[in-house]
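Asks: okay, structure incoming, though there's no sequence with it:
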């Protein structure tokens, strides 16, 4: 049975390996942007959190949530949020599922659990990006009730949809 837990520092090498595998196996390399290890480590506690899906100690997938705050890349700017509301924005930053476990709804479950945690923490605006042709990620966002706010270029000129969802309290 799959369990969803918080990741910790000991999980980072496995998360990095899965992130790199996901990029390697993606049919179009523009679909998935990877992060460096320092970025991932910052999201264990200080800039967000990381959830992992595990079964019998096997990492099946991960999800990174980010608190962008005053960062220049806060996606709330695409929603024309007032500056004071930008601190209520959380990013659905990155997710990947090991190829052996795809098709089981793991990414959607990780994101849904992440949403629940973000709601408990008081975030009102959840946002994320996906390449327009990455039907898997686009569909996960849409199934979870996100709307496409715009299409723009991110990550060095790559096309991306920017998604947004308002949390109802």
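Replies: Looks like it arrived, so ask away. Owing to the predicted nature of the structure, the values given are computational and were not obtained by experimental measurement.

Asks: going forward, measure contacts and count neighbours with C-alpha atoms only.
Replies: OK.

Asks: surely residue 160 is in contact with residue 151?
Replies: Yes. The pair residue 160 / residue 151 is scored as a contact, 5.6 Å apart, by Cα atoms under 8 Å.

Asks: more neighbours, the two?
Replies: Between residue 160 and residue 151, residue 160 has the larger neighbour count (other Cα atoms under 10 Å), namely 21 against 16.

Asks: helices and strands around the helix or strand that one falls within, which ones?
Replies: Using DSSP states H and E, residue 160 sits in strand 158-166. In this structure, strand 158-166 packs against strand 125-130, strand 147-154, with contacts taken as 3 or more Cα pairs under 8 Å, 6 or more residues apart in numbering; DSSP states H and E.

Asks: try this one side by side with the last:
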């Protein structure tokens, strides 16, 4: 699918489509990353079960993987969600039941701890969004935990906007990010406001007023989100 050189080590890598016969190495890599994340006490990774990966790999989405020396070091998944999902992100985007059929989720992204810093998450993201069948799917959406800065920056870099901040998945606070492939992104923002990421209620009020989160700025002292409409 694509070959290149890692930014940090200059090792060659290859990106390929993943299939059912890759399931074991997918699960092994996810476990390595899960253990690394657990040590950092972060809830940034929501691991998928073997059955969930099988669902994606057998027609309800697709996956790509990055290999170095024939070893899987990163993967990214796209999911076609079930229409009867009570937490369907299409509802957060105000889509009709019919329009929900045209939505894919940007699902789990995993990068081996030894290969972070190479920009693989967003590089793979650009590839999967190009690979989406635009004749069938118009929208892409995902959820990200507040303060998961790498994942938020990744989704914003891929053209998604924050459209909601609410409890999802057993009461966990999540940003909902959304992109319409047919939307024109050239209209300049008329109003912008920047608020701290920890100001949940202020952000929720802006979102109710029609603002969308378009960028984040992070320093050692604080993290801020810029909203516009």
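Replies: Ah, there it is. What you see is a predicted model; the values in this text were computed from it and never measured.

Asks: out of the helices and strands packed on strand 158-166 of the first structure, which is the most enclosed?
Replies: Compared across those, strand 125-130 shows the largest average neighbour count, a mean of 25 (mean count of other Cα atoms under 10 Å).

Asks: how big is the offset of it relative to the second structure?
Replies: On superposition with the second structure, the mean distance recorded for strand 125-130 of the first structure (mean Cα distance after the TM-score superposition for the first structure) is 0.7 Å.

Asks: what does that strand correspond to over in the second structure?
Replies: Per the alignment by TM-score structural alignment, strand 125-130 of the first structure matches residues 139-144 in the second structure.

Asks: what's near enough to touch the residue nearest the centre of the second structure?
Replies: Centroid check for the second structure by Cα atoms, centre = their mean gives residue 106 as the closest residue, at 4.7 Å. Residue 106 of the second structure makes contact with 77, 78, 79, 140, 141, 142, according to Cα atoms under 8 Å, 6 or more residues apart in numbering.

Asks: which position in the first structure pairs with the first one?
Replies: The equivalent of residue 77 of the second structure in the first structure is residue 64 (alignment by TM-score structural alignment).

Asks: what's the helix or strand encompassing its match packed up against?
Replies: Of the helices and strands defined by DSSP H and E, residue 64 of the first structure is found in strand 58-66. Using 3+ Cα pairs under 8 Å, 6+ apart, the elements in contact with strand 58-66 of the first structure are helix 12-25, strand 48-55, strand 89-97, helix 106-120.

Asks: closest to residue 70 of the first structure out of the ones you listed?
Replies: When these are compared by Cα to Cα, strand 89-97 sits nearest residue 70 of the first structure, at 10.0 Å.

Asks: quick one: that closest one to the second structure mean distance?
Replies: Relative to the second structure, strand 89-97 of the first structure is 0.4 Å off (mean Cα distance after the TM-score superposition for the first structure).

Asks: so that strand corresponds to what in the second structure?
Replies: Counting by TM-score structural alignment, strand 89-97 of the first structure corresponds to 103-111 in the second structure.

Asks: how far off centre is the matching stretch?
Replies: Taking Cα atoms, centre = their mean, to the nearest Å, the mean C-alpha location of stretch 103-111 of the second structure is offset from the chain mean by 5 Å.

Asks: can you check stretch 73-83 of the second structure too?
Replies: For stretch 73-83 of the second structure, the distance to the chain centre is 9 Å (Cα atoms, centre = their mean).

Asks: how about residue 172 of the second structure, what's its partner in the first structure?
Replies: Per TM-score structural alignment, residue 172 of the second structure is aligned with residue 158.

Asks: and that match, what does it touch?
Replies: 30, 131.

Asks: tally of neighbours for the nearest residue to residue 69 of the first structure once chain neighbours are set aside?
Replies: Sequence neighbours aside, residue 87 is the residue nearest to residue 69 of the first structure in space, at 4.8 Å (criterion: Cα to Cα, 6 or more residues apart in numbering). Residues near residue 87 of the first structure, counting by other Cα under 10 Å, number 19.

Asks: since that was my last question, I'll sign off now.
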